[in-house]
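S.K.: Fold the following.
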Amino acid sequence: MSPTSPDAGAPRRILHVFRAPVGGLFRHVVDLTRLQAGAGHAVGLICDAGTGGARAERTLAELAPQLALGVLRVPMRRNPDPGDLAALRAVARRAETVGAEVLHGHGAKGGVYARLAPVRGAAGAPGGGPIRAYTPHGGSYNYRPGSLLHRLYMGVEALLARRTDVFLFESAYVAGRHRAYVGAGRTVTRVVHNGIDEAEFVPVVRADDPFDLVYVGELREAKGLPVLLDALAALHGAGRPLSLLMVGSGPDEAALAARAARLGLGAAVAFEPAQPIRPVLARGRVMVVPSFAESLPYVVLEAAAAAQPLVATDVGGIPEIFGEAAGELVPPRDPLALAEAIARLLDEAPAAREARFRALSEAVRARFSMRSMGESVLSGYEAGFRARASRGPAPAAGRRGPASA
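M.R.: Reported below is the predicted structural model:
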């Protein structure tokens, strides 16, 4: 993507708003930032001040030379909180100060801030104020349909849709959930798959004495990790004493370590903090993604691109990544099915296994281009500007005091 690309549009002033600078969502924002800055746009970030740790600090410092609109870190809570009002005011002040033309919210909390921040009219946006773009990254769309929380959050999304100029769904799965539970509406809607860089298609070189299995991601129950441990215990019981490396951080780390110990797996499971994925892939024979819900997870894209042998559950947008090979996916919440899939993959002839995952890598290369992702997001912004010009600004979020308030 270049400044003269037909999809790039006029140079814009873009603020990405999200809560936690961790995981796949943060990677997506970082990739977009680099692509958009490289295409001549002025880009800035707004995120939580208290999450991400040293790794996020390093990434933001490396990104700083490309951030013409800078980085603002303010306290943001995961769940609804009275502090959200202060965060909304901070987002609005920043947008006004830098003359933002696009407020792009990522994830449920970032989407709330980007769409509700009461920004006064900006010269660059037809109808006054920046356009509001939203990429859910799963979030509230992953709650079980029919549950109280699902009904509540879909009601909130229906209200926020009135403040949205363009939806940029990262998977057809989430776009379908939006249509089913929020409604199609008249807002510009695009499916923009996460993209992978060409360097990520280089196969990893297996480390000496690798673990049998590796998991990379958040350490929380919704990622299916209790099921993975139960599957590992079943494999041990069947005479297959496999080892597992779990890389990541999260609120359930202590509970998972305790569960592994209760299952007699203490010596078979190793925990390590979050780190770059490719060296981790090299340390495992098979990567396992046992999630209960996902949108379009980068860890699956990254592993598939690297031709890493992979067992994953049939949830969210994962079938979109596997494409014609989606029949190989495993039902979620089923430890015996997961154990059987792992055993089958480990027992497969090495040449056949390598050929199968090389084919998946080539399919991902053809369908999940980072360049295409960047151009499609910019094209979505421009469609949002055109729609805004034709219908006028979105409903006001309310009045507020002077920018210094």
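
S.K.: use CA for all of it now, contacts and neighbours both
M.R.: Noted.

S.K.: Where do the strands of the protein begin and end?
M.R.: Per DSSP state E, the chain carries strands over the ranges 13-17, 42-48, 71-74, 102-106, 131-135, 166-169, 188-191, 211-216, 244-247, 269-272, 284-289, 310-312.

S.K.: Report all helices and strands that the fifth one contacts.
M.R.: It refers to strand 131-135. Judged by 3 or more Cα pairs under 8 Å, 6 or more residues apart in numbering; DSSP states H and E, strand 131-135 is in contact with strand 102-106, helix 107-116, strand 166-169, helix 370-391.

S.K.: Strand 102-106 and that one, what's the angle between them?
M.R.: Compare the direction of strand 131-135 with that of strand 102-106 by axes from the mean of the first three to the mean of the last three Cα atoms, to 10 degrees and you get 20 degrees.

S.K.: which residues sit against strand 131-135?
M.R.: Outside strand 131-135, the residues within contact range by Cα atoms under 8 Å, 6 or more residues apart in numbering are 101-107, 111, 114-115, 125, 163-170, 381, 384-385, 388.

S.K.: cool, the longest one as well?
M.R.: Residues external to strand 42-48 that are found in contact with it (Cα under 8 Å, 6+ apart): 11-21, 33, 36-37, 66-77, 91.

S.K.: just the third one next, same as before
M.R.: Taking contacts as Cα under 8 Å, 6+ apart, the residues outside strand 71-74 that touch it are 44-49, 64, 87, 90, 94.

S.K.: let's see this one next to it:
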Amino acid sequence: MKILHILRAPIGGLFRHVKDLAEQQANEGHQVGLITATPTDNDYVKQLFADIEPIFSLGIDHLTINRLPGLSDYQNIGTIKNIVTAKSFDVIHGHGAKGGAYARLVKRQLGDGSKIKVFYTMHGGTLHYNPSSPVGFVFLKLEKYLQQYTDGFVFESENSRRLFEQKVDKLKKPFQTIPNGLSKDEFYKIKPVADAADFLYIGELRMLKGVDLLINAFAKLCKAHKGLKLIIIGYGPEEELFKSMVAKAGIYDHVTFLPPTPAAEAFKLAKVQVMPSRAEGLPYMTLETIAAQMPLIASDVGGIPEIYGEYSDLLFHSEDEAQLFTYMQNTLDGKSEHISKVVDLQKFVKQNFNVEKMARNIINFYTH
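M.R.: The predicted model follows:
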């Protein structure tokens, strides 16, 4: 098959998912192409695309893709239609809100005579919006309209499937829930550096990710414990807001902000990772942290309880800053199940979240 993947931002877990899926598809003899927004011009991203280029035998195309709808989208859809036609793709798989919209609007333009199949994985996306907000109302209505141009939905978690039917519409097209997965060599025991920080955050710097909750809880801990360190890795639209929060709390000497760093390298920098998100799909960062036997304090949002399974009592309730503080405090006092259960949790994830199985199930879904 000739398979085209479309997504907006070539960063984070969504991009990781597409890369892993495309690599498995290429290994099975399929020809794969990729369309993303023009990436950030830095050495890390340049190397990332250089590394993945061999996977995409049908090429990597970059377009100017804005997060919110605009006139440029109309031009982009025409460009993608031309790429699809010129390279005779059999399958388009859209990822995230913008990638999914492009994939299905291209099918609309191709018309009823086209044999191309279009699949869509939301990865959270529009499901994070409140239906009662003006923006959420418009985006969710668009999702409902585009269902007619969708040959199949791939949900990464049962939570995402339930939210779709609650917020968008009853599913009228084929769907499967296929969780993200890791490769066997990603399961190991991390060894922190000698002067490792006490806590770590990796991800987008957005209120949606709960970074403010982490900063507030950490500031309270600093009043009771001397010399604590927190490392925050990532970038995002609210980076300056979080830096000002740190300064206002008087803990700037205790917090270090770093640019995006490969997860395996970042894990070495601290003893415990914190994921205080207000909304998630089925985050790779959760899987990767558990696979490395790194203690993790995470919120109970999105598909995270599905990752934890029988260990979901380790999660704190989203927005509950007091519970987050207590869990962080316990790791400092050596009383934490977040530390004592890392091996059991790693074993559970290894048994249930496998990248080869993920890719095989998605490819089978394309053809049935």
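
S.K.: what's the TM-score here?
M.R.: After superposition, the two chains reach a TM-score (TM-score structural alignment, normalised by the length of structure 2) of 0.95; 368 aligned residues with a Cα RMSD of 1.8 Å.

S.K.: one step back: mind putting the strands of structure 1 into a markdown table with distance to residue 83 of structure 1 and mean neighbour count?
M.R.: Listed next are the strands of structure 1 as a markdown table, based on distance: least, Cα to Cα, whole Å; neighbours: other Cα atoms under 10 Å:
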| stretch | distance to residue 83 of structure 1 | mean neighbour count |
| --- | --- | --- |
| strand 13-17 | 16 | 26 |
| strand 42-48 | 12 | 23 |
| strand 71-74 | 10 | 17 |
| strand 102-106 | 18 | 28 |
| strand 131-135 | 21 | 27 |
| strand 166-169 | 26 | 26 |
| strand 188-191 | 31 | 20 |
| strand 211-216 | 32 | 23 |
| strand 244-247 | 32 | 22 |
| strand 269-272 | 33 | 16 |
| strand 284-289 | 35 | 24 |
| strand 310-312 | 38 | 22 |
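
S.K.: Now tabulate those strands in JSON lines and tack on distance to residue 278 of structure 1.
M.R.: Below are these laid out as JSON lines (distance: least, Cα to Cα, whole Å):
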{"stretch": "strand 13-17", "distance to residue 278 of structure 1": "27"}
{"stretch": "strand 42-48", "distance to residue 278 of structure 1": "26"}
{"stretch": "strand 71-74", "distance to residue 278 of structure 1": "28"}
{"stretch": "strand 102-106", "distance to residue 278 of structure 1": "25"}
{"stretch": "strand 131-135", "distance to residue 278 of structure 1": "26"}
{"stretch": "strand 166-169", "distance to residue 278 of structure 1": "26"}
{"stretch": "strand 188-191", "distance to residue 278 of structure 1": "27"}
{"stretch": "strand 211-216", "distance to residue 278 of structure 1": "10"}
{"stretch": "strand 244-247", "distance to residue 278 of structure 1": "12"}
{"stretch": "strand 269-272", "distance to residue 278 of structure 1": "14"}
{"stretch": "strand 284-289", "distance to residue 278 of structure 1": "10"}
{"stretch": "strand 310-312", "distance to residue 278 of structure 1": "14"}
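
S.K.: And the ones you listed: which comes nearest residue 28 of structure 1?
M.R.: Residue 28 of structure 1 lies closest to strand 102-106 among the strands of structure 1, at 9.2 Å (Cα to Cα).

S.K.: Next, the mean deviation of the closest one compared to structure 2.
M.R.: Comparison of strand 102-106 of structure 1 with structure 2 after fitting gives an average deviation of 0.5 Å (mean Cα distance after the TM-score superposition for structure 1).

S.K.: between that strand and strand 42-48, how many degrees?
M.R.: 40 degrees.
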